[in-house]
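A.B. asks: Could you look at this predicted model? Sequence included:
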Amino acid sequence: MKNIYLFNEGYGLEKMILGGKGANLVEMKKIGLPIPNGLIATTVACKNYFKNENCLSVDMIKDIKEGIKKLEIETGKEFEGENPLLVSVRSGAPVSMPGMMDTILNLGLNDNTVQKLIEKTKNEKFVYEIYLRFIEMFAEIVKGVSREKFVKIKEYSKEKTYEEIIEAFKGLYWIETGEFFPENPEEQILMAIESIFKSWNNERAKIYRQLNNIDESMGTAVVVQEMVFGNFNALSGTGVAFTRNPSTGENELFGEYLLEAQGEDIVAGIRTP
């Protein structure tokens, strides 16, 4: 049993290994749906993480790095390359636990890739906005820095340039953690996967499992997937779709969407879809 599976490698493995999200993505890949490529850190890797005193083993780190290299080949993109690869990092427990664990979007950004993306997209506002969002999400989820502190910086920085706000965000990160914000994408991914494993044992996840009689020992998988950008422009969006109406149970397609938004905007209920 491997620690890491690409979507095209995991067919036939059950969701107790790949997690619900991972198993479904593997199935979609198998039947040829055009989904973004990715890899899955298994529930076995999560359990080994806890057995190893909440620390990624040497073998696990090696497997993650090898998986990243395969993902770069599969996508035709490279972290810090001319066509930069950005990914989301999401939890994926075997049993659905909506909103109980963590997600990080736009991972792989740094001062270098931001400039390459601006050149590629010709959309400076979009690139700087996802960079700010990434720093904020990473700081909150990986290091426990309150998101409200970043919101306040934005409120008091309306006359400042994006570059100045980014420096202020990184300054807050340093003040709160005593560390510089990580610029290396490999380091970002290792830290993100570790934080998602840890989120299996956060307080809200524990309470949710107790209330719903979910086995504590299952652990969570982690899905690392190539980013798509629903917030790129007014013709971009994000949404959710159901094969039944989730309110009435009626057998009809039902969906909601937001234009110029990323997935967490609709899931978190920040905006009305």
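C.D. replies: On my side now, so go ahead. Note that the structure is a prediction, hence the values are computed from the model and not measured.
A.B. asks: contacts, neighbours, all on C-alpha from now
C.D. replies: Noted.
A.B. asks: Quick check: residue 90 touching residue 103?
C.D. replies: Yes. Applying C-alpha atoms under 8 Å, one finds residue 90 in contact with residue 103, separated by 4.5 Å.
A.B. asks: joint contacts of the two?
C.D. replies: residue 196 (C-alpha atoms under 8 Å, 6 or more residues apart in numbering).
A.B. asks: Regarding the chain, what is its longest helix?
C.D. replies: Longest among the helix segments of the chain by residue count, using DSSP state H, is helix 124-143.
A.B. asks: Put this next to the first one:
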Amino acid sequence: MHLLDPPLHEFLPTREEDFADVAEAAGVGIEALKARANELHEFNPMLGHRGCRLGVTYPEIYEMQARAIFEAACDVAAETGAAPIPEVMIPLVATRREFDLMKAVVDAQAKAVFAEKGREIAYLVGTMIELPRAALMAGEIAETAEFFSFGTNDLTQTTIGISRDDAGRFLTQYVDKGIFVTDPFVSLDVEGVGQLIELAAERGRATRNGIKLGICGEHGGDAPSIHFCEKTGLDYVSASPYRVPIARLAAAQAALKRG
């Protein structure tokens, strides 16, 4: 379960009717809400107050999500006798300390819920590797993180310094002129971003034998990207629902080719 990772520009109200709805739901005045939204404005929200940074400054947000995850898992176990194994994923980690702080929040909520429900279930806490620093420090992060999911959308943005939201204005020319073979947000930049994934996988495995590794993002539904994941020995890919059939076919083809 991917914990909250909101670039705030995607979540804050912008239209008058949105401000009115949120103000009514929150029980605050519209002008006070607009003032708060203005305070939270960021010039570059994709590199701003999001991911685990939100959890570090407002841990109650991740407490709420973790509690909901564990309560739901315990309820399923009570109803069916078979508990799911939640995999709680901390996003946008750059340092082990960030991860450890957020893991402590998750563990505390698990302990509290298990005490209230009178049962315990197995769970894992891992992280998204979506920043170059996280890839470089993967060996250290794996000392406490139990799995990695490579967030290739953000890892591509932060590695090549191009915003996915704005790149459509010029990436076609970059492909036409041979700067990129293809749009790096559609098919993984194996030479650059892929090198970071390979390095992080190697360092993570060196620290934690058998660590679970995968990718999530649009690249998880791209056949050449899936072939790279198979070659690198990743355990899974995840993609948008409409791309799942393509991903399954590509994964099967990659496995057969490698086998």
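C.D. replies: Nice, I can see it. Because the structure is a prediction, the values reported are computed rather than measured.
A.B. asks: Would you report the TM-score computed for these chains?
C.D. replies: The TM-score (TM-score structural alignment, normalised by the length of the second structure) is 0.29; 125 aligned residues with a C-alpha RMSD of 5.9 Å.
A.B. asks: circling back to that earlier point, which strands and helices sit next to the longest helix of the first structure?
C.D. replies: Based on contacts counted as 3 or more C-alpha pairs under 8 Å, 6 or more residues apart in numbering; DSSP states H and E, the elements that helix 124-143 of the first structure packs against are strand 103-107, helix 111-121, helix 147-155, helix 162-177, helix 185-199.
A.B. asks: buried stuff in the fourth one?
C.D. replies: Same thing as helix 162-177 of the first structure. Going by neighbour count (16 or more other C-alpha atoms under 10 Å), the buried part of helix 162-177 of the first structure is 162, 165, 166, 168, 169, 170, 171, 172, 173.
A.B. asks: before we move on, what about the second one?
C.D. replies: Applying a neighbour-count criterion of 16+ other C-alpha under 10 Å, one finds 113, 114, 116, 117 buried in helix 111-121 of the first structure.
A.B. asks: just the third one next, same as before
C.D. replies: Neighbour counts using 16+ other C-alpha under 10 Å place 150, 154 of helix 147-155 of the first structure among the buried residues.
A.B. asks: Go ahead and name everything in contact with it.
C.D. replies: By C-alpha under 8 Å, 6+ apart, the residues outside helix 147-155 of the first structure that reach it are 136, 137, 140, 165, 168, 169, 172.
A.B. asks: so that helix versus helix 124-143, what angle?
C.D. replies: Helix 147-155 of the first structure runs at 150 degrees relative to helix 124-143, counting by axes from the mean of the first three to the mean of the last three C-alpha atoms, to 10 degrees.
A.B. asks: Now do helix 147-155 of the first structure against helix 162-177, angle only.
C.D. replies: Here the directions of helix 147-155 of the first structure and helix 162-177 differ by 150 degrees (the same axes, to 10 degrees).
A.B. asks: can you pull out the helices in the second structure?
C.D. replies: Along the second structure, the stretches classed as helices by DSSP H are 16-26, 30-39, 52-57, 59-80, 96-117, 132-136, 138-141, 152-160, 171-176, 193-207, 223-232, 244-258.
A.B. asks: Ok, which of those helices comes nearest residue 215 of the second structure?
C.D. replies: Among the helices of the second structure, the nearest to residue 215 of the second structure by C-alpha to C-alpha is helix 152-160 (6.7 Å).
A.B. asks: ok and the closest one relative to helix 193-207, angle-wise?
C.D. replies: Counting by the same axes, to 10 degrees, helix 152-160 of the second structure lies at 110 degrees to helix 193-207.
A.B. asks: Next, the distance between the ends of stretch 117-124 of the second structure.
C.D. replies: End-to-end distance of stretch 117-124 of the second structure (C-alpha to C-alpha, to the nearest Å): 19 Å.
A.B. asks: Which of the helices and strands packed on helix 124-143 of the first structure sits closest to residue 64 of the first structure?
C.D. replies: Nearest of those to residue 64 of the first structure, taken as C-alpha to C-alpha: helix 185-199 at 7.7 Å.
A.B. asks: coming back round to it: can you add distance to residue 17 of the first structure and give the buried residues of helix 162-177 of the first structure back as CSV?
C.D. replies: Output for the buried residues of helix 162-177 of the first structure, formatted as CSV (distance: C-alpha to C-alpha, whole Å):
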residue, distance to residue 17 of the first structure
162, 42
165, 41
166, 39
168, 41
169, 37
170, 37
171, 39
172, 38
173, 35
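A.B. asks: hmm, back to that, just curious, which of the buried residues of helix 111-121 of the first structure is nearest to residue 223 of the first structure?
C.D. replies: residue 113 (22.2 Å).
A.B. asks: ok, and for stretch 52-62 of the second structure, which residues are buried?
C.D. replies: For stretch 52-62 of the second structure, the neighbour count (16+ other C-alpha under 10 Å) marks 52, 53, 54, 55, 56, 59, 62 as buried.
A.B. asks: just stretch 69-78 of the second structure next, same as before
C.D. replies: 69, 70, 71, 73, 74, 77.
A.B. asks: which residues touch the second one?
C.D. replies: Looking back up the chat, that one is residue 70 of the second structure. By C-alpha under 8 Å, 6+ apart, the contact set of residue 70 of the second structure is 86, 109, 110, 113, 114.
A.B. asks: Please determine how far residue 207 of the first structure is located from residue 242 of the first structure.
C.D. replies: For residue 207 of the first structure, the distance to residue 242 of the first structure equals 27 Å [C-alpha to C-alpha].
A.B. asks: no no, residue 15 of the first structure
C.D. replies: Counting by C-alpha to C-alpha, the gap from residue 15 of the first structure to residue 242 of the first structure is 20 Å.
A.B. asks: Between these two, which has more neighbouring residues?
C.D. replies: Comparing residue 15 of the first structure with residue 242 by other C-alpha atoms under 10 Å, the one with more neighbours is residue 15, at 19 against 12.
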